[in-house]
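Asks: no sequence on this one, just coordinates:
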C-alpha cells in the first residue's frame, strides 16, 4: 500500500501544475428535514416544550416509569409545578389517548382498576385535593392489560398521551418513551392525583 501511495505522489510531482488535483471525497449522507406526524385538525399537538421552559399552564407532565408482569402493565407520571403560583388539583386528570398521527384512539378510560385488576393502591385510592407549591409535584398512574382475546381485532398501541390536569387548563401532550400496548382490551384505568412526598 505504501508503494502505491508513493507512486501517486511522484506522478503528481512529475506532471507539475498541469495535472488537476485528485477529486475530493464525496460528502457523507445528510439528514433530510424531519417529518412530523400529521395532527388531528380538531386538537393539534403543540410543538414540544424545551425542558428549561415551563409550558403555558405552569405545569409539566413527566413520565416516571412503571412495571410489567404477566401482561399487566402499570405506568407512572408526575405533574410538576414549574410556574410561580400554587397549582390546585382535585380528582383525576382528563385523559385522551392518541396514535402516531395524534388522532384519538377508541379506548375506554376508567377511574380505578375495576375490570382490569385488583390490589393496585395508587390506582384504587380515593381522590383527594392536592395543592402544589412552585417546584412541587403530584403523581398519578395508569394500568392496563396487554391481552389479545380476538384475532380479528387489531391490537392497539398508544404512543401519545394528552391530558388536561384540571377543567379548563391548557392540555399537555407527551410522546411516551414506553407506549401503552393495550392488546385489544380497549381499556385503560387511571388513578387520582396524589401528592409527591420527598
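Replies: Sure thing, it's come through. The shown structure was predicted, so the numbers you read here are calculated from the model rather than taken from an experiment.
Asks: only C-alpha atoms for contact and neighbour calcs from this point on.
Replies: OK.
Asks: Could I get the full set of strands for the protein?
Replies: 59-69, 72-81, 87-90, 94-98, 108-111, 129-132, 137-145, 156-164, 172-183, 187-190, 194-195 (DSSP state E).
Asks: Check the burial of residue 129 by counting its neighbours.
Replies: Close neighbours of residue 129, defined as other Cα atoms under 10 Å, add up to 12.
Asks: And for it, nearest residue in space, chain neighbours not counted?
Replies: In space, residue 129 comes closest to residue 90 once its chain neighbours are excluded; the distance is 4.5 Å by Cα to Cα, 6 or more residues apart in numbering.
Asks: Same check on residue 89?
Replies: The shortest distance from residue 89 to any non-neighbouring residue, by Cα to Cα, 6+ apart, is to residue 130 (5.1 Å).
Asks: in this protein, which helix has the most residues?
Replies: Secondary structure of the chain per DSSP state H: the longest helix is helix 2-15.
Asks: Would you mind listing the buried residues in it?
Replies: residue 12 (16 or more other Cα atoms under 10 Å).
Asks: for stretch 84-103, same thing?
Replies: 87, 89-93, 95-99, 102-103.
Asks: Over to stretch 157-175?
Replies: In terms of neighbour count (16+ other Cα under 10 Å), stretch 157-175 has its buried residues at 157-166, 171-175.
Asks: how about stretch 188-196: buried residues?
Replies: By neighbour count, with 16+ other Cα under 10 Å as the criterion, the buried positions of stretch 188-196 are 188, 189, 190, 191, 192, 193, 194, 195.
Asks: Could I get the contacting residues of the fourth one?
Replies: Neighbouring residues of residue 191 by Cα atoms under 8 Å, 6 or more residues apart in numbering: 92, 111, 112, 122, 123, 124, 125, 140, 141, 142.
Asks: Go through the residues you listed and say which is closest to residue 50.
Replies: Closest approach to residue 50 among those (Cα to Cα): residue 140, at 22.5 Å.
Asks: That closest one and residue 77 touch, don't they?
Replies: Yes: using Cα atoms under 8 Å, residue 140 is in contact with residue 77, at 5.5 Å.
Asks: Who has more neighbours out of the two?
Replies: The neighbour count for residue 140 versus residue 77, taken as other Cα under 10 Å, is higher for residue 140 (21 against 18).
Asks: Tally up the residues packed near residue 71, please.
Replies: If you count neighbours by other Cα under 10 Å, residue 71 ends up with 13.
Asks: Contact partners for it?
Replies: Residue 71 is in contact with 145, 146, 147, counting by Cα under 8 Å, 6+ apart.
Asks: possible to save the residues you listed as JSON lines with distance to residue 184?
Replies: Formatted as JSON lines, the contacts of residue 71 follow (distance: Cα to Cα, whole Å):
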{"residue": "145", "distance to residue 184": "9"}
{"residue": "146", "distance to residue 184": "8"}
{"residue": "147", "distance to residue 184": "6"}
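Asks: which of those residues tops the neighbour count?
Replies: residue 145 leads the contacts of residue 71 on contacts (other Cα under 10 Å) with 24 neighbours.
Asks: Structure two is appended below for comparative analysis:
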C-alpha cells in the first residue's frame, strides 16, 4: 500500500546553471516533513557543490504529471566535512533535484499528491519523495522541484527519475495543508496505516484547530470512491462490532459524544482484511469523510485493498489521550 504524503509550493522555473543554487534554496524552504503531507523532503541543502549539471528526462508521466529534468551537483574539488561523514557510512544529502510539471486537463481546480522515484541506470529505485501541489486550476500548468534527499554512500548512482504515483482530489475537498486551519475549524486527515498478517488499519484524525468546542457523536460518515471519484458499490461499511476483528479492543469501545476543545484531537480507524478468494478483488483509492452529519467533506487516499471480503469496518471517534 503506497502512502504516502497530502503548504502550497511556490513554483520557480530555472533554466540556467548559474542561478540554480538560489532557486533551490527557495524551494527548500517549502519542503515539509512526512505525515499528512510532504512536499519534496530531502536533506538540509546541496552540500558543497559549486556547480551543477542538468539532464533532460524522458518521463511519459501519469495523469498529466511528469518529470522534466534532473539536476546533479558537481563533485567538490577538495575534501569537505560532508565527504568525511559519507566516509563514516552515514547518509548525506545527495543534492539531486528533479523538476516536474503538473498539467490539469480537467474542468475543476485540483490538488495533487505526487510520488517521484529516483532510479539507478538499471531502473532500480534508490528513493521516493512525495510532493503536494495545491490548487491547480483548469487548463493550468504548474512547475516545481523536489529533492532526492539523503542517500547512503553505498547507493548506486542516480541517473533517472519518473512519476510513480499520482492522486488528485478537488481542492475544496482536499485535506488542509499542515499549519493551516479550514473555515470549519477542524482538520480531517488519514495516516499511512499499518498492515500485519492480512489485517489493515488506517487511522482517521480529527483536530480542532479552531477557537470553539467541536462535538462529534459516534462514527465518521464514509463514502468509498474509485479512481474517477465515483461511488463504489458492493462494499459494506460496518460500525465496529467485531465483524472484521472479533474480540479486538476496537469493537469494545462504546460510541458516544466526544467534545474537543481547541487544540484537542480525536481518532477513528478503518479496519479491513485483504483476503482474496472467489470473485474480483476490490481496491478503493479514495474515501470521502465527514466528521459528522452536516460536516464539510474531506477526501483522503488510504488505498483500501479490500480483496474479495466486501467489508470495511469503522470505529467510533475516541478522544486522543494527551
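Replies: Great, that's in hand. All of these numbers come straight from a predicted model, not from anything done at the bench.
Asks: closest to residue 69 of structure 1 among the buried residues of stretch 84-103 of structure 1?
Replies: residue 97 (22.4 Å).
Asks: Looking at structure 2, name the residue matched to the closest one.
Replies: In structure 2, residue 97 of structure 1 lines up with residue 224, judged by TM-score structural alignment.
Asks: Leaving out sequence neighbours, find the closest residue to its match.
Replies: residue 287 (4.7 Å).
Asks: Return the residue of structure 1 aligned against the one you found.
Replies: Matched to structure 1 by TM-score structural alignment, residue 287 of structure 2 sits across from residue 161.
Asks: now swap in residue 264 of structure 2 and tell me
Replies: That one, residue 264 of structure 2, aligns with residue 136 by TM-score structural alignment.
Asks: distance of residue 183 of structure 1 from residue 147 of structure 1?
Replies: Per Cα to Cα, to the nearest Å, residue 183 of structure 1 is found 5 Å from residue 147 of structure 1.
Asks: Then residue 91 of structure 1?
Replies: Residue 91 of structure 1 sits 28 Å away from residue 147 of structure 1, going by Cα to Cα.
Asks: Same question for residue 135 of structure 1.
Replies: Separation of residue 135 of structure 1 from residue 147 of structure 1 (Cα to Cα): 38 Å.
Asks: Residue 159 of structure 1 too?
Replies: Here residue 159 of structure 1 is placed at a distance of 17 Å from residue 147 of structure 1 (Cα to Cα).
Asks: which bit of structure 1 covers the longest helix anywhere in structure 2?
Replies: Taking DSSP H as the criterion, structure 2 has its longest helix at helix 20-28. Across structure 1, nothing matches helix 20-28 of structure 2 (TM-score structural alignment).
Asks: Pull out the buried positions in that helix.
Replies: 20, 21, 24, 27, 28.
Asks: Equivalent analysis for stretch 142-154 of structure 1, please.
Replies: 142, 143, 144, 145, 146, 147, 148.
Asks: Likewise for stretch 254-265 of structure 2?
Replies: Across stretch 254-265 of structure 2, burial judged by 16+ other Cα under 10 Å covers 255, 258, 259, 260, 261, 262, 264, 265.
Asks: now for those residues, which pair is the farthest apart?
Replies: Farthest-apart pair in these is 255 and 262; separation 21.3 Å (Cα to Cα).
Asks: was I right about residue 92 of structure 1 contacting residue 125?
Replies: No: at 11.0 Å, residue 92 of structure 1 and residue 125 do not qualify as touching, with contact defined as Cα under 8 Å.
Asks: what sits in contact with each of these two?
Replies: 191, 192.
Asks: Next up, the contacts around residue 105 of structure 1.
Replies: Each residue near residue 105 of structure 1 by Cα under 8 Å, 6+ apart is listed here: 96, 97, 98, 99, 158.
Asks: Go again with 7 Å.
Replies: 97, 98, 99 (Cα atoms under 7 Å, 6 or more residues apart in numbering).
Asks: Let's have those residues in TSV, adding distance to residue 118 of structure 1.
Replies: Formatted as TSV, the contacts of residue 105 of structure 1 follow (distance: Cα to Cα, whole Å):
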residue	distance to residue 118 of structure 1
97	23
98	26
99	28
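Asks: before we move on, back to that, the residue nearest to residue 224 of structure 2 is in contact with residue 304, isn't it?
Replies: No: in this structure residue 287 of structure 2 lies outside contact range of residue 304 using Cα atoms under 7 Å: 8.8 Å.
Asks: any idea which helix or strand carries the residue nearest to residue 113 of structure 2 when sequence neighbours are not counted?
Replies: Of all residues not flanking residue 113 of structure 2 in the chain, residue 132 sits nearest, at 4.5 Å (Cα to Cα, 6+ apart). For residue 132 of structure 2, the host element (DSSP states H and E) is strand 125-136.
Asks: and the next element down the chain from that strand?
Replies: strand 141-147.
Asks: and that next one, which stretch of structure 1?
Replies: Under TM-score structural alignment, strand 141-147 of structure 2 corresponds to no residues of structure 1.
Asks: now that strand against strand 125-136, angle please.
Replies: 150 degrees (axes from the mean of the first three to the mean of the last three Cα atoms, to 10 degrees).
Asks: residues of strand 141-147 of structure 2 that come out buried?
Replies: The neighbour-count check on strand 141-147 of structure 2 (16+ other Cα under 10 Å) flags 142, 143, 144, 145, 146, 147 as buried.
Asks: what packs against it?
Replies: In terms of contacts (3 or more Cα pairs under 7 Å, 6 or more residues apart in numbering; DSSP states H and E), strand 141-147 of structure 2 is packed against strand 97-103.
Asks: buried sites along the strand it packs on?
Replies: Under 16+ other Cα under 10 Å, the buried positions of strand 97-103 of structure 2 are 97, 98, 99, 100, 101, 102, 103.
Asks: Am I right that the third one is in contact with residue 147?
Replies: Read it as residue 99 of structure 2. No: if you go by Cα under 7 Å, residue 99 of structure 2 and residue 147 don't touch, sitting 8.9 Å apart.
Asks: Which residues are in contact with each of the two?
Replies: Taking Cα under 7 Å, 6+ apart as the contact rule, residue 99 of structure 2 and residue 147 touch no residue in common.
Asks: Skip the chain neighbours and tell me the closest residue to the counterpart of residue 206 of structure 2 in structure 1.
Replies: Aligned by TM-score structural alignment, residue 206 of structure 2 pairs with residue 79 of structure 1. Sequence neighbours aside, residue 61 is the residue nearest to residue 79 of structure 1 in space, at 4.7 Å (criterion: Cα to Cα, 6+ apart).
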